[in-house]
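A.B. asks: Have a look; sequence and predicted model below, questions after that.
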Amino acid sequence: MLAVAAVALHPDSPLDGLDIGDRPEPTPPDGWTTVEVRAASLNHHDLFSLRGVGLPADRLPMILGCDAAGVTAEGEEVVVHAVIGDPAAGGGDETLDPRRTLLSELHPGTLAQRVAVPRRNLVPKPAELSWEEAACLPTAWLTAYRMVVSRSGLPAAGGGSVLVQGAGGGVATAALLIAKAAGHTVFVTSRDEDKRRRAAALGADAVFEPGARLPARVDAVIETVGAATWGHSVRSLRPGGRIVVSGATSGPNPPAELTRIFFLQLSVIGSTMGSRGELADLVGFLARTGIRPPVQEVRPLAQARGAFERLAAGDVFGKLVLVPG
């Protein structure tokens, strides 16, 4: 079958290890099944894998990709949950299983015509979502959903306020749309003027350059940037507010700001991916509210290199989707 794989690891030039070609068909073990992929989307995780982050050389070649939607052998239309873990080991949440992995780390990923996954990792795809839209959800959108809905402390009925740092990134864009659909006031930052304009077009209540003073302090901050925005995130919170952090693209070790954190009784909450149950909730949330992942480009699987080049260049606002054909 046709697949996109990492065949070598290059920390400084990740695309040198990318291969598009024939790979063995999946052989699902007991409790797993094979999904015929109808659409799959790219994430920065795929570039990290090509650099050797979370993917050691002894597992090569490895089919890349975490996100997909497709059809089972029984004809079920499904979205694939990418977290491979034991819910029992995490107290009911597979993301807390210390042995958890994502598809493409230990088991072959979704950038292929077919992928093997545990049956418990399948979520029904509603007819309201296209294949391309559904394929955008399992990583960036699920991460954002957990951050905004499960971890931020924002009121379930809406009416809260949130700052999303770094508009244009996959998680940040999803967080903006999810928070607005949930009824919250959303402020967004970006250093790129075009991305600020696009964030405003998606419904942000106000957009700012990084570090700018906000009209009011917010209840929660969605933080994926790290060192470059951390001080602004802490200063932007009301007393008792929360920073929810799931990444650090600008550096993992920001200044602690401990005095402000303890004096204002702020909370710093870590968040990683989401459970299978949260993915099902997210799918239902999109079907109910009508919001959809912005898809910037759809390419055939055979043309995956061009999509990877675009992702590596940072020329993205929305998801890059591959369709087998």
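C.D. replies: Thanks, I have it. Source: prediction; values computed, not measured. Numbers count the residues shown, from 1 in each chain.
A.B. asks: alpha carbons only for contacts and neighbour counts from here, please
C.D. replies: Noted.
A.B. asks: out of everything not next to it in sequence, what's closest to the residue nearest the centre of the chain?
C.D. replies: Among the residues of the chain, the one closest to the centroid is Ala140, at 1.2 Å (Cα atoms, centre = their mean). The shortest distance from Ala140 to any non-neighbouring residue, by Cα to Cα, 6 or more residues apart in numbering, is to Val171 (4.7 Å).
A.B. asks: That neighbour looks like it's in a helix, true?
C.D. replies: Yes: Val171: assigned to a helix according to DSSP: H, G, I helix; E, B strand; the rest coil.
A.B. asks: how distant is the stretch of helix or strand Ala280 belongs to from the center of its chain?
C.D. replies: Using DSSP states H and E, Ala280 sits in helix 276-289. Counting by Cα atoms, centre = their mean, to the nearest Å, helix 276-289 is centred 14 Å from the centre of its parent chain.
A.B. asks: structure B:
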Amino acid sequence: MYAAYAARFDTDSPLAALAVGERPDPAPQDPDWVTVQVRASSLNHHDLWSLRGVGLTEARLPMILGCDAAGVDPDGNEVVVYPVVADPTDPRGVSILSENHPGTFAERVAVPRANLVPLPAGMPFTDAACLPTAWLTAWRMLTTRGRIDQADAVLVQGAGGGVATAAVALAVASGKRVYATSRDAGKRERIEALGATALEPGARLPERVDVVIETVGAATFDHSMKSAAPGARIVVSGATAGYEPKVNLRRVFAMQLEILGSSMGTPGELADLLAFCVAREVRPVIDTVYGFSQVEEAFARLESGEVFGKVVLDHTK
């Protein structure tokens, strides 16, 4: 079958490690696994890190990349693939597709049947393929960890990337006052179009917020702390600009702040996210859709750093 995979590692030029060509069909691990015909998938920075050799070992090469997918199961049902798999060989007890098991950038992918979530009627495969990693991460940050139902205002740091942009769209759809930062003036315009107030990094907010979505790290963490209202939740799922920020502990205890880690989500949360998107008519923010034959162009677009939202692969083209 046709697939995109990591053939080797290249720390400095990850795209040089990307290969496209024929790979063996997926082999289900046991009777509880099924093979899904992939109709659409989407890229994440996880895929670029894999090409650099982060989270993937040479013993696993060649490895088909991709975490996210929507497609059709063996019974003809349209489904969204939940990408986290129980894995006793991994110290975490789980792994994400494309780490220990072949990923979704292929004509077919094998997953546990329990990882299949029904695709809502009328939702395009290309929309659904955006949700299982970045959007699910944002959903869990806002709901389960951030308790957005108890909030009036939300700050999203570094909007433009997949998780942060998803958080903006979901928080706006939840009826909250949303502030979002970006260094890029063009991205700030697009943030405003989503219904949020766009600000430069470090800018003073009109009010303190109840929830902060933090995916940037050290570069923005002090601003996140200063923007937090008493009892606020600062939810962290990434550290793209440094993972060792200075933290003013006096502010933490005096303001009774909660600093919470978050990663991915559960199949139930993915089902809730799908239902929310249907009920509130929320569509994922998509930067570009490429045909699957253009997968190398899609990777180049992601690596450019100019994306706003998700880069999607349409496997029917």
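C.D. replies: Perfect, I can see it now. On a predicted model such as this, the values are computed, not experimentally measured, just so you know.
A.B. asks: I'd say the residue nearest to the centre of structure 1 and Gly170 touch.
C.D. replies: Yes: when contacts are counted by Cα atoms under 8 Å, Ala140 of structure 1 is listed as touching Gly170 (5.6 Å).
A.B. asks: Name the residues contacting each of the two.
C.D. replies: Asn43 (Cα atoms under 8 Å, 6 or more residues apart in numbering).
A.B. asks: how about the helices in the stretch 101-250 of structure 1?
C.D. replies: For the stretch 101-250 of structure 1, the helices defined by DSSP state H, counting those that start in this stretch cover 131-134, 142-145, 170-181, 193-201, 230-235.
A.B. asks: Onto which residues of structure 2 does the longest one map?
C.D. replies: The alignment of helix 170-181 of structure 1 onto structure 2 (TM-score structural alignment) spans residues 162-173.
A.B. asks: Going by neighbour count, list what's buried in that stretch.
C.D. replies: Applying a neighbour-count criterion of 16 or more other Cα atoms under 10 Å, one finds Gly162, Val163, Ala164, Thr165, Ala166, Ala167, Val168, Ala169, Leu170, Ala171, Val172, Ala173 buried in stretch 162-173 of structure 2.
A.B. asks: need the helices of the stretch 101-250 of structure 1 in JSON lines with distance to Ala216 of structure 1, can you?
C.D. replies: Below are the helices of the stretch 101-250 of structure 1 laid out as JSON lines (distance: least, Cα to Cα, whole Å):
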{"stretch": "helix 131-134", "distance to Ala216 of structure 1": "34"}
{"stretch": "helix 142-145", "distance to Ala216 of structure 1": "23"}
{"stretch": "helix 170-181", "distance to Ala216 of structure 1": "17"}
{"stretch": "helix 193-201", "distance to Ala216 of structure 1": "18"}
{"stretch": "helix 230-235", "distance to Ala216 of structure 1": "11"}
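A.B. asks: just so I know, which of those helices lies nearest Glu278 of structure 1?
C.D. replies: helix 142-145 (7.3 Å; Cα to Cα).
A.B. asks: Tell me the helices and strands packed up against the closest one.
C.D. replies: Judged by 3 or more Cα pairs under 8 Å, 6 or more residues apart in numbering; DSSP states H and E, helix 142-145 of structure 1 is in contact with helix 170-181, helix 276-289.
A.B. asks: Columns distance to Lys319 of structure 1 on top of the ones you listed, output as CSV?
C.D. replies: Output for these, formatted as CSV (distance: least, Cα to Cα, whole Å):
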stretch, distance to Lys319 of structure 1
helix 170-181, 7
helix 276-289, 16
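A.B. asks: I'd like to know which of those is closest to Thr72 of structure 1.
C.D. replies: helix 276-289 (17.1 Å).
A.B. asks: Whichever helix or strand comes after the closest one aligns to what range in structure 2?
C.D. replies: Later in the chain than helix 276-289 of structure 1, the nearest helix or strand by DSSP H and E is strand 295-300. Mapped onto structure 2 using TM-score structural alignment, strand 295-300 of structure 1 spans residues 286-291.
A.B. asks: List the contacts of that stretch.
C.D. replies: Residues contacting stretch 286-291 of structure 2 (Cα under 8 Å, 6+ apart): 126, 297-298, 307-317.
A.B. asks: Derive a PyMOL selection command for the buried subset of these.
C.D. replies: A single PyMOL command selects the buried members of the contacts of stretch 286-291 of structure 2 (16+ other Cα under 10 Å):
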select buried, resi 126+298+307+308+309+310+311+312+313+314+315
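A.B. asks: quick one on the thing from earlier: which residue lines up with the residue nearest to the centre of structure 1 in structure 2?
C.D. replies: Residue mapping for Ala140 of structure 1 onto structure 2 gives Ala134, with TM-score structural alignment as the criterion.
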